[in-house]
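J.: Structure of the sequence below:
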Amino acid sequence: MTIQSMRWRSGFAALCLFACSGFAQLTPDRLYVGVDRVIPMTASVPDALNGEVTISLHKAGSAEEISRAPAAEGELDLAGLFPSLWASGEPRRVVYAQLNVGDQPIGPAVVIQPLLSPATAVQPPNPRSAPEFVQGPNIFSGYRTYVDKYVRWKTSQGEILYRLRPDIAPNTAFNYRQLVEGGFYTDIIFHRIVGGTRSFVIQVGDPTGQGSGGPGYVIDLEQSTLPHDFGVLSMARTNDPNTNGSQVFVCLSREGTSFLDGRYTAFGEAISGAETIRAIAATPVDSSDRPNDPPVLISAELIDADPYGTGPEPLSTQARGDKEVR
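T.: As a prediction, this is how the structure comes out:
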């Protein structure tokens, strides 16, 4: 059995159990935790669930289990359960903490993101060259901890559901999450659509609808290894690499967007909504790729993610695996 099929089957079982058991999940008490301190969390387990309560740590991406520790309902110290989180010499990478009851993962996981000094993007003199990243002293200051969420877009053409990738672009993913939570993406048009034979991108995120607006601030380009492919969510910017804000684009094909790898920050991937993406991409446009009758991003909201490792595969993976893409 493949990892993908295991995820689909275990995901179905976990979702059924979750739906029948009421609210149950692991929740961090604070967003930020300084280095070498208690990592306070609360485990909520309804009485209807029977079995040993444990918490497991998982590698990001593969969902491979790193470690597991017994726990109890109520307040707990994640660092006490997993001393490796503060151990010197341990690699600092995003991991996911998952609540389990018996053999079943329950509720969304908690993202454990290390606070590390970021590399700075510098544009070489040749504007056609990819930005270069300069890393200064890499200081580890603690963790950012938050409940894993999907992002659901409601558009005039239908819905799209995204999984964010804080393991690949942590600060970009968190910035986008904060904008979504604050209601930034409300009634905003898709102002640029490059579909057809070019199969490039659909772009949204400027409240003015003109292509130059944003949230009133910019964030630096973050190095990302997520390939641009169908359904991948990436940050739009100007020629200056460090002008990322709120504008994002959704890739329409690997063939049309592969040259963006290393130049733009890909930070999420659609897990449902292929038909919606294609419907938006099919909108008639003028010679400047502006839609004649722009589709609208009506709202974007955060919803609880599936237990880690159990949710749908990205649309790009579904397509390559000959699965039905919805």
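
J.: For the rest of this, base every contact and every neighbour count on C-alpha atoms.
T.: OK.

J.: From the contact counts, what lies against the top helix by length along the chain?
T.: Taking residue count as the measure and DSSP state H as the definition, the longest helix of the chain comes out as helix 3-21. Under the contact criterion of 3 or more CA pairs under 8 Å, 6 or more residues apart in numbering; DSSP states H and E, the helices and strands touching helix 3-21 comprise strand 104-105.

J.: To check against the first, give me the structure of this:
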Amino acid sequence: MVSQALRSIGIVAAGLSFAAGAKPAWAQLEPERLYYGVHRAAPMVCRVPASEADAAPEIRLIDPESGEVLETTTAAAGRVDVAAMFPVLWTAERPKVLLAQLAIDGREVGPPVVLEPMLTPRRVLDGETARLMDAYAQRNADFFAQLLRLPADAREELQRTAVAEPEPPGGRVHSGLRAYSDRLVVLETSAGEMVFSLRPDQAPNTVFAFIGLVEGGFYTNVPFHRIIAEDREGRPFIVQSGDPSGTGAGGAPAFTDFEPSALAHDFGVLSIARRPDDPNSNSSQFFICLGREACAALDGKYVAIGQLISGGDVLQTIAATPVRGPEPEGSTAALERPADPPLILRAYTKPAPPFSMRARPLTIEDVPPVER
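T.: Predicted coordinates for the structure are as follows:
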């Protein structure tokens, strides 16, 4: 009950930040509110500067994963009903995150609007618990006992996996839309600035919660408390932040349930850290991947939500920070802790560019190596 209440507090706080703010002076499509009930109007404002009053605006419905423009509808400056323009928002058999992008005379302008369907959540369990519950439900005592006899390392590996319950026969209930202007996230660090694009099409609730923390000022003077420049096989691995206490055990007072993001853990990918045995313990801590080879094992186990589009050299500089040697016996200090931790001085969001002008995610080949 407590964790559910904390989750609600986090969602409300995030929602407040989305609803506030001055009206933009540039051309863009802007939601009138954050939530729209299913089979109801979805009023938004099509803002067109007076200098372009004679232009022909249109709204494009885009699949952010494939980049395909699914539909295009003419519009006019002023109030528009996006749900009436695109009935598929309410009629799709399997609703998914889409983008509504304003274009004027064929040129995309302003950030796209994220159109996130509100679907009943799917329960997610760690792999060990899921298998034990399945064995119990089937009254399979032999399999149940076999699971309990697994070696400790095998059980730990099962605990790290996340297993979602199957969708009900009729699909999940679709209650409406959450709609907001797409953002970029900027991490201003003691080593320089990093900019991330977000992927609400992969993990909408986790992205929304992360934006709420960023816009609420959570990541102010927060250290990179864990740096693993290379794993035991010498492969680039991760840097981790998001805990103001710097211990690796702290974070925000709310959790976000696991979402099965298909975004591969590769160089510059931002993913949410969690307890190894609880897939639903995602909070404020996150890590940034330094390479694909070692991080591939994280796919499906952690919720990847963003991609680095600027500041690859900053990421490499943070990864090159010297870390402490072996801790004294009995110490509870976090392993891989830097001797002088780099800091996130502040984090903030800014409007994303039009969809067709979005930056390509950086790859490890784009960034010169930093001597460690």
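
J.: returning to that earlier point: list the buried ones in the longest helix of the first structure?
T.: Going by neighbour count (16 or more other CA atoms under 10 Å), the buried part of helix 3-21 of the first structure is 4, 7-8, 10-12, 14-15, 17-18.

J.: same check, this time on stretch 210-229 of the first structure
T.: When burial is assessed from 16+ other CA under 10 Å, stretch 210-229 of the first structure yields the following buried residues: 211, 214, 220-224, 226-229.

J.: What range does it cover in the second structure?
T.: In the comparison with the second structure, stretch 210-229 of the first structure aligns to the range 247-266 (TM-score structural alignment).

J.: and that stretch, how far apart are its ends?
T.: This stretch, stretch 247-266 of the second structure, spans 26 Å end to end (CA to CA, to the nearest Å).

J.: same thing with stretch 197-212 of the second structure?
T.: The first residue of stretch 197-212 of the second structure is 15 Å away from its last residue (CA to CA).

J.: residues in the first structure aligned with that stretch?
T.: Under TM-score structural alignment, the match for stretch 197-212 of the second structure in the first structure covers residues 163-178.

J.: The stretch 1-150 of the second structure: helices as residue ranges?
T.: Along the stretch 1-150 of the second structure, the stretches classed as helices by DSSP state H, counting those that start in this stretch are 2-19, 82-85, 88-91, 127-137, 141-148.

J.: Go through the ones you listed and name the closest to R172 of the second structure.
T.: Comparison of the helices of the stretch 1-150 of the second structure against R172 of the second structure by CA to CA identifies helix 88-91 as nearest, at 13.3 Å.

J.: V95 of the first structure contacts H58, correct?
T.: Yes - here V95 of the first structure reaches H58: they are 5.6 Å apart, a contact under CA atoms under 8 Å.

J.: among the helices of the stretch 1-150 of the second structure, which is nearest K350 of the second structure?
T.: helix 2-19 (12.2 Å).

J.: In space, what's closest to A347 of the second structure - neighbours in sequence excluded?
T.: When the adjacent residues along the chain are set aside, A347 of the second structure lies closest to L187, with 4.6 Å between them (CA to CA, 6 or more residues apart in numbering).

J.: any idea what the one you found aligns with in the first structure?
T.: So L187 of the second structure corresponds to W153, using TM-score structural alignment.

J.: tell me the SS of that match?
T.: Assigned by DSSP: H, G, I helix; E, B strand; the rest coil, the conformation of W153 of the first structure is strand.

J.: these two touch, right, it and I160?
T.: Yes - with contacts counted by CA under 8 Å, W153 of the first structure reaches I160, the gap being 5.1 Å.

J.: Could you list the buried residues of stretch 264-283 of the first structure?
T.: 264-274, 276-278, 280-283.

J.: What about the residues you listed, which are in helices?
T.: Short answer: these in helices (DSSP H) are 274, 276-278, 280-281.

J.: Let me have those in JSON lines, extended by distance to E73 of the first structure.
T.: JSON lines is the format used below for these (distance: CA to CA, whole Å):
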{"residue": "A274", "distance to E73 of the first structure": "39"}
{"residue": "T276", "distance to E73 of the first structure": "41"}
{"residue": "I277", "distance to E73 of the first structure": "42"}
{"residue": "R278", "distance to E73 of the first structure": "45"}
{"residue": "I280", "distance to E73 of the first structure": "46"}
{"residue": "A281", "distance to E73 of the first structure": "48"}
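
J.: Which of those lies at the shortest distance from D187 of the first structure?
T.: Ranking these by separation from D187 of the first structure, with CA to CA as the measure, puts I280 on top at 15.1 Å.

J.: Distance of G214 of the first structure relative to D47 of the first structure?
T.: Spatial separation of G214 of the first structure from D47 of the first structure under the definition CA to CA is 47 Å.

J.: Actually, I66 of the first structure.
T.: Taken as CA to CA, the span from I66 of the first structure to D47 of the first structure is 28 Å.

J.: which ones are touching S141 of the first structure?
T.: If a contact means CA atoms under 8 Å, 6 or more residues apart in numbering, then S141 of the first structure has 34-35, 114-116 as its contacts.

J.: Which PyMOL command selects the buried ones in these?
T.: Filtering the contacts of S141 of the first structure down to the buried ones (16+ other CA under 10 Å) takes a single PyMOL command:
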select buried, resi 114+115
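
J.: Tell me the one of the contacts of S141 of the first structure nearest M41 of the first structure?
T.: Here the nearest of those to M41 of the first structure, counting by CA to CA, is G34; it sits at 14.5 Å.

J.: which residue ranges form the helices in the stretch 201-326 of the first structure?
T.: Under DSSP H, counting those that start in this stretch, the stretch 201-326 of the first structure gives helices at 254-257, 274-281, 315-320.

J.: And those: which comes nearest P127 of the first structure?
T.: Taking CA to CA as the criterion, helix 254-257 is the member of the helices of the stretch 201-326 of the first structure that comes nearest to P127 of the first structure, at 17.9 Å.

J.: and the residue nearest to A347 of the second structure, what is it in contact with?
T.: Contacts for L187 of the second structure were tallied using CA under 8 Å, 6+ apart; they are 193-195, 344-348.

J.: redo that, cut-off 6 Å
T.: With contacts taken as CA atoms under 6 Å, 6 or more residues apart in numbering, L187 of the second structure has the following neighbours: 193-194, 347.

J.: Among the residues you listed, which one has the most neighbours?
T.: Sorting these by how many neighbours each has (other CA atoms under 10 Å) puts A347 first, at 24 neighbours.
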